[in-house]
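Q: Need the 3D shape of this:
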Amino acid sequence: MSTPSPTRISEALSADCRSRLMELAHEVNFEEGTRLFREGGHADAERVRTLMDADTAFGSALGHWVGQVLADRLQAARVRLLDLYAP
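A: Here you go, the predicted structure:
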């Protein structure tokens, strides 16, 4: 039996939090090779940050989820590096 990943947005955030994020979402398309971010630049997330500041419970839940995603990805990268370079 597998347990749901805590980094899945559907498992980590309540339905209310997810619906608030979806209200801001819109579909975008990029040509192949398009650079989405530049080093030192900022992602376009002002509306999300405004929501997080206005509702501390929402902000805490979203911040915790993002932190968990980053921690999981860093751990996965560490394991891959150990597999490649460990004696």
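Q: all contacts plus neighbour counts: C-alpha atoms, from now on.
A: Noted.
Q: What's the local residue count around residue 21?
A: 14 (other CA atoms under 10 Å).
Q: Now it. Nearest residue, chain neighbours left out?
A: Of all residues not flanking residue 21 in the chain, residue 48 sits nearest, at 7.5 Å (CA to CA, 6 or more residues apart in numbering).
Q: For that neighbour, identify the helix or strand it belongs to.
A: Per DSSP states H and E: residue 48 is located in helix 46-54.
Q: and that helix, which residues are buried?
A: residue 52 (16 or more other CA atoms under 10 Å).
Q: Can you tell me what sits against that helix?
A: 21, 24, 58-60, 62 (CA atoms under 8 Å, 6 or more residues apart in numbering).
Q: Second chain to compare with the first, below:
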Amino acid sequence: MTSTTTRAAGLPAEHRHRLMRTAREVSFDAGTRLFEEGRRADRFWIIRTGTVTLDLHVPGRRAAVIQSLGPGELVGWSWHFPPYTWHLGAEAMSPVRAWEFDADAVRAMCAQDAEFGRAIAVWVGNVVADRLHASRIRLLDLYAPYGSGSLI
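A: Model prediction:
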């Protein structure tokens, strides 16, 4: 988990509190699909407890698990960028409790308050960068002849 991708580290307190006022508590059983790649991204979550995996559709193969997310992490960033469709899939790997947010409502809040919108954009941008890096490393590990080449 990268600190800039968590709710606490990713947003200044004022904006975090404002965002959290729109949250609703939800739970998912292990094995529940939160979303599928290519479908409409109309909400997002911050994990309270449990683990969610992100996966990538690989034609002719099982979906490749790209990253596991835990407490405090944002699940879903595709809601923030047109055309608002999921770029990955997500599944609860254990029972999950989370805060759920309506994407339309949060985008409207961003449009009404430029400072809030910038804070959300920076936070989501950091998450996208983290996910891109994780995806690259994982795909190299899965498909490159010598893995990621990491010495660690």
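Q: mind checking how far the residue nearest to residue 21 of structure 1 is from residue 86 of structure 1?
A: 40 Å (CA to CA, to the nearest Å).
Q: just the angle between the lengthiest helix in structure 2 and helix 103-112, please?
A: In structure 2, assigned by DSSP state H, the helix with the most residues is helix 114-143. Helix 114-143 of structure 2 and helix 103-112 are oriented at 130 degrees to each other (axes from the mean of the first three to the mean of the last three CA atoms, to 10 degrees).
Q: What is the corresponding segment of structure 1 for helix 114-143 of structure 2?
A: The aligned range for helix 114-143 of structure 2 in structure 1 is 56-85, by TM-score structural alignment.
Q: Any buried residues in that stretch, and which?
A: Across stretch 56-85 of structure 1, burial judged by 16+ other CA under 10 Å covers 58-59, 61-62, 65, 68-69.
Q: what's the answer for stretch 8-27 of structure 2, then?
A: Within stretch 8-27 of structure 2, the residues scored as buried using 16+ other CA under 10 Å are 10-11, 16, 19, 23, 27.
Q: Residue 25 of structure 2 belongs to a helix?
A: No - in this structure, residue 25 of structure 2 is strand, not part of a helix, as judged by DSSP: H, G, I helix; E, B strand; the rest coil.
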